[in-house]
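> could you look at this predicted model? Sequence included:
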Amino acid sequence: MKIYYSKHFPPKGFAAINLFGIIIGRKEYGNLSKYELNHEKIHSRQIVEMLWVFFYLLYFVEWLIRLAQYRDSLAAYYNISFEREAYSNDKNLNYLKNRNWYSFINYIWHD
C-alpha cells in the first residue's frame, strides 16, 4: 500500500483519503496512526471487491441519498455504508482477517 502526504489534500478535517488503493494523508496532521491506516485498508478491500469504479459510483450515490436524508454533508459522509463499516472496525486491527466479502452491506440500513 502506497502512502503519500500532501499539504492541500484531503480537505481539512480529514486525515486521509483512499484513491484506488493509494492513501493520501494530510501532511499537517503527521503520520497516520495504525487505526487510520486500518480504516484505509478496510476501504482498500471495499474498493477491490466493488471493482474500483463501482465503489466510487455507489459511494457518491449513497452520499447523495444520505445528503437528502440528513441535509448535512458531513452527516451524510459519516452515514455512508462504506464509512460506517470502516469507522466501526478501524480499532480492530484483526478485522480484515475475518471480514466477509461485501460486509459493508450490513451497514446500509440503520436506525
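Yep, it's here. Everything quoted here is computed from the prediction, not taken from an experiment.

> from now on I want contacts and neighbour counts done on CA atoms only, so please keep to that.
OK.

> what's the helix or strand for Ile24?
Using DSSP states H and E, Ile24 sits within strand 22-26.

> buried set for stretch 34-50?
For stretch 34-50, a neighbour-count test (16 or more other CA atoms under 10 Å) marks 35-47, 50 as buried.

> the longest helix in the chain is where?
Looking across the chain with DSSP state H, the single longest helix is helix 53-70.

> same for it, what does it pack against?
The contact analysis (3 or more CA pairs under 8 Å, 6 or more residues apart in numbering; DSSP states H and E) places helix 53-70 against helix 34-49, helix 73-78.

> please repeat the previous calculation with a cut-off of 6 Å.
helix 73-78 (3 or more CA pairs under 6 Å, 6 or more residues apart in numbering; DSSP states H and E).

> try this one side by side with the last:
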Amino acid sequence: MVFISKFLVPKGYIGITVFPFVILKYQYLKTNQKLINHERIHLRQQLELLIIPFYVFYGIEFIVRLVKHRNWRQAYQNISFEKEAYANEKDLNYLESRPFLNFKKYINI
C-alpha cells in the first residue's frame, strides 16, 4: 500500500518502506516505476527476514558502514539491502525470478 507524506519521509530521501507500507514524499512519485520497484524489493527483503530482524540487520549494517566510511550517504549506499535494490530497480520483472535471501550476495564487509 502506497501512502504520500512529506513529513514521514526523512530529509534527503523521496521514499521509505516500512512493512507493509511504501511512503513517498510526493504524489507524482507513484508513477515512477523504478522507484516503486526499488521499494517493492525492500518489501520482499523485509518479508524474508520476518520484518523485525530486517530492521535490526539494516541498522547494524548501517552503523558498521558509517564507522567504515565516515560518510552518511556512502554508508547508506553500501548497505547490502540497498545495493540489491539499486542494482535491480530498473528490472521490473526482478521480483518474479529473485532467489530467496538474494541480498546476501551484496554483502561485502
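Sure thing, it's come through. Note that the structure is a prediction, hence the values are computed from the model and not measured.

> one step back: and which of the buried residues of stretch 34-50 of structure 1 is nearest to Tyr107 of structure 1?
Of all the buried residues of stretch 34-50 of structure 1, Tyr107 of structure 1 sits closest to Gln46, with 12.7 Å by CA to CA.

> middle-most residue in structure 2, spatially?
When CA atoms, centre = their mean is applied to structure 2, the residue found nearest the centroid is His42 (4.4 Å).

> quick one, what contacts it?
Residues near His42 of structure 2 by CA atoms under 6 Å, 6 or more residues apart in numbering: none.

> okay, angle between the strand holding Ile24 of structure 1 and helix 34-49 too, please.
Going by axes from the mean of the first three to the mean of the last three CA atoms, to 10 degrees, strand 22-26 of structure 1 is angled at 150 degrees with respect to helix 34-49.

> quick revisit: the longest helix of structure 1 against structure 2, how far on average?
After superposition onto structure 2, the mean distance of helix 53-70 of structure 1 to its aligned counterpart is 0.3 Å, using mean CA distance after the TM-score superposition for structure 1.

> buried sites along that helix?
Using 16+ other CA under 10 Å as the test for burial, helix 53-70 of structure 1 gives 55, 59, 62-64, 66-67.
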